[in-house]
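**Student:** sharing a sequence plus its predicted fold:
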Amino acid sequence: MNLAILLYLKLEPTSNLTPPPPTSKTINMKFSAAAATLAVAAVVSAQQPTWTSCATGATDMAVTSFSVAPYPLCVGKPVCATIGGTLSSPISGTTAGLSIIGKYLNRVVYTDSKNLCEILANTEHPCPVDTTVTSVVACIDVKPTAPVGIPVQLEVKATNGNGNVIFCQKATVTAQNCP
């Protein structure tokens, strides 16, 4: 999203054609305007990306919401995904997995894979996750090899123990080095 902020200045006619020298008031106003512009740009850039389905067929979960926090992602720190929706099959099995693939300019720049039930083991909804559950939170660490400051097309895909795709979500995300 591009953000443009326009500042309009009202020019008053004066008897002298040369502008008065800057005062501390005009310098402070210019600094305040620049700071406000940067603050608005920071808020806009930190907005949650738009996640869409990347599933190519039927899934075990009809996803109604997907978000990650914190955003932007922090390299080497935990990120938690909150997934809302309706399960048609329980999430279970020792082979349930989570696959994450990041691409930049159509080249793979990030990969990670985890056992989904191991991730969910210490959460409110460990495996087997019943079909009555409508929201799951899963947290993993962003690998230290994650590219910083570039828009990465990230695909997050969960596979059930029976081999079915639970969900697949994609969005363009960025990562940063956080304190």
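**Tutor:** Cool, the structure landed. As the structure is a computational prediction, the values presented were derived from the model and not from experiment. Numbers count the residues shown, from 1 in each chain.
**Student:** rest of the way, CA atoms for contacts and neighbours
**Tutor:** OK.
**Student:** show me where this structure has helices.
**Tutor:** With helices called from DSSP state H, the chain shows them at 24-45, 116-120.
**Student:** list the buried residues for the longest one?
**Tutor:** Within helix 24-45, the residues that count as buried by 16 or more other Cα atoms under 10 Å are residue 45.
**Student:** identify whichever of the helices of the chain lies nearest to residue 150.
**Tutor:** Proximity to residue 150 (Cα to Cα) singles out helix 24-45 among these, at 12.3 Å.
**Student:** export the helices of the chain as JSON lines, with columns for distance to residue 161.
**Tutor:** Below are the helices of the chain laid out as JSON lines (distance: least, Cα to Cα, whole Å):
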{"stretch": "helix 24-45", "distance to residue 161": "37"}
{"stretch": "helix 116-120", "distance to residue 161": "9"}
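**Student:** let's bring in a second one:
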Amino acid sequence: PLLPSIFDVLILNSSTNSPPQDSSSLKFTAMKFFATAIALVAAAVVKACEGQPDQPTMTSISSNPDFNITSITFNRYPFCIGESICATINGTLSAPITAPTHGLIIGFINGGSPFYLQPFDLCSIVSCPVAQNTTTLEFCFPTLTATDIPTDFSFNHTIMSGNGNGNELFSQIGLVNFTSCSS
């Protein structure tokens, strides 16, 4: 071969048909090899992480909700199949949250039919009534009972709830992923 392999260079030219190199050339070649290896590992890590956001982006689909949500932060993402989804929700509450609340978590693939529906009562998760001046709620949604949730696949996830006063409390949609996790 015209060029010696990196192994020939790193083994200090043990092969008899490799051209001789001085020690500074060997050090420089070894440094280039290790710098390239580190760069390749760093690129692989970035590539593995780039498709998976730290948090899904949730968007309101409510026109006049009692709880105008400004941010949702989940304690663990991607979501884990068989585990509760815990969240911190910030926003402006224009009316107290009162019982009975009627909530629903829905998963859709490509805008098609829902593949899971999970009802919940927000007042069974947080202590109701919740005062109107409340700006942050922290709670865990019930564990999804669906067993056929696709893993490592993005789909639309809708979370909505009605307030005990008959108004819409909130309705949010986002593109999310589930995965199999070990606690």
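**Tutor:** Noted; the coordinates are in hand. The shown structure was predicted, so the numbers you read here are calculated from the model rather than taken from an experiment.
**Student:** TM value for the aligned chains?
**Tutor:** Once superposed, the chains reach a TM-score of 0.77 (TM-score structural alignment, normalised by the length of structure 1), with 156 aligned residues with a Cα RMSD of 2.1 Å.
**Student:** tell me which of the helices of structure 1 lies nearest to residue 179 of structure 1.
**Tutor:** Distance to residue 179 of structure 1, taken as Cα to Cα, is lowest for helix 24-45 among the helices of structure 1, at 16.7 Å.
**Student:** just list what that closest one packs against, helices and strands only.
**Tutor:** On a contact count with 3 or more Cα pairs under 8 Å, 6 or more residues apart in numbering; DSSP states H and E, helix 24-45 of structure 1 meets no helix or strand.
**Student:** follow-up on the earlier one: among the helices of structure 1, which comes closest to residue 149 of structure 1?
**Tutor:** helix 24-45 (11.3 Å).
**Student:** can you give me how far the closest one is from the chain middle?
**Tutor:** Taking Cα atoms, centre = their mean, to the nearest Å, one finds the center of helix 24-45 of structure 1 at 26 Å from the center of the full chain.
**Student:** ok, back up a step: the helices of structure 1: which one's closest to residue 100 of structure 1?
**Tutor:** Per Cα to Cα, nearest to residue 100 of structure 1 of these: helix 116-120, 11.8 Å.
**Student:** residue contacts, the aligned residue in structure 2 for residue 80 of structure 1?
**Tutor:** Matched across to structure 2, residue 80 of structure 1 falls on residue 86, judged by TM-score structural alignment. Neighbouring residues of residue 86 of structure 2 by Cα atoms under 8 Å, 6 or more residues apart in numbering: 74-76, 138-141.
**Student:** can you list those in CSV and add distance to residue 66 of structure 2 and neighbour count?
**Tutor:** Listed next are the contacts of residue 86 of structure 2 as CSV, based on distance: Cα to Cα, whole Å; neighbours: other Cα atoms under 10 Å:
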residue, distance to residue 66 of structure 2, neighbour count
74, 21, 18
75, 24, 14
76, 26, 13
138, 17, 15
139, 18, 15
140, 20, 16
141, 19, 20
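**Student:** got those residues as TSV, with distance to residue 159 of structure 2 columns?
**Tutor:** Formatted as TSV, the contacts of residue 86 of structure 2 follow (distance: Cα to Cα, whole Å):
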residue	distance to residue 159 of structure 2
74	13
75	16
76	17
138	15
139	13
140	12
141	10
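**Student:** once you drop chain neighbours, what's closest to the match of residue 80 of structure 1?
**Tutor:** residue 140 (3.8 Å; Cα to Cα, 6 or more residues apart in numbering).
**Student:** structure 1: which residue goes with residue 49 of structure 2?
**Tutor:** Looking across to structure 1 (by TM-score structural alignment), residue 49 of structure 2 lines up with residue 43.
**Student:** and what of residue 117 of structure 2?
**Tutor:** Mapped onto structure 1 by TM-score structural alignment, residue 117 of structure 2 lines up with residue 111.
**Student:** what residue of structure 1 matches up with residue 169 of structure 2?
**Tutor:** Structural correspondence for residue 169 of structure 2 with respect to structure 1 (TM-score structural alignment): residue 166.
**Student:** give the contact list for that match.
**Tutor:** So residue 166 of structure 1 contacts 59-61, 91, 157-160 (Cα under 8 Å, 6+ apart).
**Student:** residue ranges of the strands in structure 2, please?
**Tutor:** Secondary structure of structure 2 by DSSP state E: the strands cover 58-60, 67-74, 79-80, 85-93, 102-108, 114-120, 136-141, 155-162, 168-176, 178-179.
**Student:** of these, which approaches residue 127 of structure 2 most closely?
**Tutor:** Closest among the strands of structure 2, using Cα to Cα: strand 136-141, at 10.3 Å.
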